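In: Got a predicted model here, sequence first, then my questions.
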Amino acid sequence: MAQAKTDHVGAAIVIGVGPETGLGAALARRFAREGLRVTIAGRTPERLERVAAEIRAAGGSVSVKAADATSAEDVAALFDEAERDRALELVAYNVGANVPAPALETTPELFERLWRQNAFGGFIVGVEAVRRLAARGGGTLVFTGATASLRARPPFLAFAAAKAALRATAQGLAREFGPKGVHVAHVVVDGVIAGEYAATNFAEYARSKGADGVLAVDDVAEVYWALHRQKRSAWTHEIDLRPFKEPF
């Protein structure tokens, strides 16, 4: 594995880290490779520790924090941990809970749960991030969106409503805190991400995409890093990513 660089000595947070093959883990690896100390957060400590072990083996600096993104107390403690002895410069909100269900089978409880995980958690993390980043003069906050951020198609009504709300949250924060030096970006992931989630939940569909028909997590992570490195005279707020052969 590539060894960590020392170009950056600040801190980063990645919220929504699951399996080693997922996007959250790829983001953490990419940020750590640049010398940032990365605090990774999720709900499953065992998965977090596996990702952390991989980063440490490559020479990166990482800390682990089990946290609920919908809890303001958990999120504040997470940020305190990340800023323990380094200045925070980059936050990625990568929570993407999704349960397909036709409209008539979407219960109020399911609708609210997806909204809380995707949108409400994004709001809590986003506000905490911009408050701290603005206070230190700037930084980057990136939200992971989806095809559903832009259009609601069956059977993803609840997921689309939640992701559209997250997109609106990102826009509002960008307009308010961009002038204060905080770069807020929203990444529309328009396609299937290769990894454990796709293999477990819709393996046949992912296989039907063929060679280069799914998004490679490391390539997506590269875009997040590029967003963080943009000069403030030419910031991107929203970018959409898809395999070259994905129709849109």
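Out: Here it is on my side, so go on.
In: all contacts plus neighbour counts: C-alpha atoms, from now on.
Out: Will do.
In: all strands for the protein, in order.
Out: 11-15, 37-42, 61-66, 88-93, 139-146, 182-189, 238-241 (DSSP state E).
In: Of those strands, which is nearest Arg229?
Out: For Arg229, the closest of the strands of the chain is strand 139-146, at 9.0 Å, according to CA to CA.
In: helices and strands around the closest one, which ones?
Out: On a contact count with 3 or more CA pairs under 8 Å, 6 or more residues apart in numbering; DSSP states H and E, strand 139-146 meets strand 88-93, helix 121-135, helix 157-177, strand 182-189, helix 217-229.
In: Just list the residues touching the residue nearest the centre of the chain, thanks.
Out: The residue lying closest to the centre of the chain (CA atoms, centre = their mean) is Asn94, at 2.2 Å. By CA atoms under 8 Å, 6 or more residues apart in numbering, Asn94 lies in contact with Val14, Ile15, Gly16, Val17, Leu23, Gly24, Phe143, Thr144.
In: put this beside the first:
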Amino acid sequence: MGKPTAIVFGVGSERGIGGAVCKRFAREGYHVIVAGRTAAKIQEVAKAIASAGGSAEALPTDVTDEAQVIAAFDRAMNPGEGRDPADVVISNAGNNAIIDFTKLTAAQFEDFWRVGCYSGFLIGREAARRLVPLGRGTVIFTGASGSMRGKPGFAHFAAAKAGLRMISQSMAREYGPKGIHVAHVVVDGGIDGDRLRGAIPAMVERLGEEGLLSVDGIVENYWTLHKQHRSAWTQELDLRPYKENW
């Protein structure tokens, strides 16, 4: 057996879910393929892992481009000498914005769908193609409260995330019996990461201490999902701060 490999799609800031997941699996001895759209950000994550003694490589990937997703899996399944094919796949791509429904353009709706849902299809399909022959593996999709309900100003986001949730359920039912653990994580609340702190600092201040989901707390659940005994797999897990009004 060689060094285990994981691939994480949709990695942005080091202090986001994607970056934190990469570091968490690297601490457990995984070689991590850091896949994201912005080269500078994913290189920063890979560098941080290497500085801590871990193993990682940055792989620029647009998760809405079928050819790039396939190429990323080609690399993940052939990660180099001394490394095993990837048996962990994380789909973490997402974007969000409040847009009045009457002002929502077709182009905007399609863009949110491509990032929030279509990317999950591409990643999920390739994961199934590559992991079924291995007879094992974990595939985790990052969802949101929009996966469960559509709120005013979020029709585009909720439509995409609800579709992603259905992809995860269909995959779990089809591939669970073949040894593939497919899970969907509903992140219900604001995330204490660089994106929210930079975009809406007033909200962060208003919610106060522990009013946002801890990035490290979130990714600890990703590791737990991966390590679950297959006699008691979780298909969907919802996470929220203890202060959240849900």
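Out: Right, received. Where do you want to start? Small disclaimer: the values here were computed from a predicted structure and weren't measured.
In: just to revisit the earlier point, corresponding residue for the residue nearest to the centre of the first structure in the second structure?
Out: The pairwise alignment with the second structure assigns Asn94 of the first structure to Asn92, based on TM-score structural alignment.
In: do His237 of the first structure as well
Out: When the second structure is aligned by TM-score structural alignment, His237 of the first structure is paired with Gln235.
In: got a winner among the contacts of Asn94 of the first structure for most neighbours?
Out: Highest neighbour count within the contacts of Asn94 of the first structure, by other CA atoms under 10 Å: Ile15, with 30 neighbours.
In: Glu236 of the second structure reaches Ala172, doesn't it?
Out: No. With contact defined as CA atoms under 8 Å, Glu236 of the second structure does not reach Ala172; the gap is 10.0 Å.
In: With neighbour numbers in mind, choose between the two.
Out: Neighbour count, other CA under 10 Å: between Glu236 of the second structure and Ala172, Ala172 has more, with 22 against 18.
In: now for that one: what does it line up with in the first structure?
Out: In the first structure, Ala172 of the second structure lands on Ala174 (TM-score structural alignment).
In: Relative to Val217 of the first structure, how far out is the residue nearest to its match when sequence neighbours are not counted?
Out: In space, and not counting its chain neighbours, Ala174 of the first structure is closest to Val184: 4.9 Å by CA to CA, 6 or more residues apart in numbering. Counting by CA to CA, to the nearest Å, the gap from Val184 of the first structure to Val217 of the first structure is 21 Å.
In: got it, and Ile124 of the first structure?
Out: Taking CA to CA, one finds Ile124 of the first structure at 25 Å from Val217 of the first structure.
In: Give the closest residue to the alignment partner in the second structure of Ala69 of the first structure in space, chain neighbours not counted.
Out: Residue correspondence, TM-score structural alignment: Ala69 of the first structure in this structure matches Val63 in the second structure. Distances taken as CA to CA, 6+ apart put Ser119 closest to Val63 of the second structure, at 5.3 Å, once the chain neighbours are dropped.
In: who's in contact with Leu23 of the first structure?
Out: For Leu23 of the first structure, the contacting residues are Val17, Asn94, Ile193, Val217, Asp218, Val220, Ala221, by CA under 8 Å, 6+ apart.
In: Next, find the distance separating the residue lying farthest from the centre of the second structure from Ser119 of the second structure.
Out: What lies farthest from the middle of the second structure is Thr102; by CA atoms, centre = their mean that is 30.1 Å. From Thr102 of the second structure across to Ser119 of the second structure, the span is 26 Å (CA to CA).
In: Quick check: closest non-adjacent residue to the match of His237 of the first structure.
Out: Of all residues not flanking Gln235 of the second structure in the chain, Ala183 sits nearest, at 4.4 Å (CA to CA, 6+ apart).
In: How many neighbouring residues does the residue lying closest to Glu20 of the first structure once chain neighbours are set aside have?
Out: Spatial nearest neighbour of Glu20 of the first structure, excluding adjacent residues (CA to CA, 6+ apart): Val51 at 5.6 Å. Residues lying near Val51 of the first structure (other CA under 10 Å) number 25.
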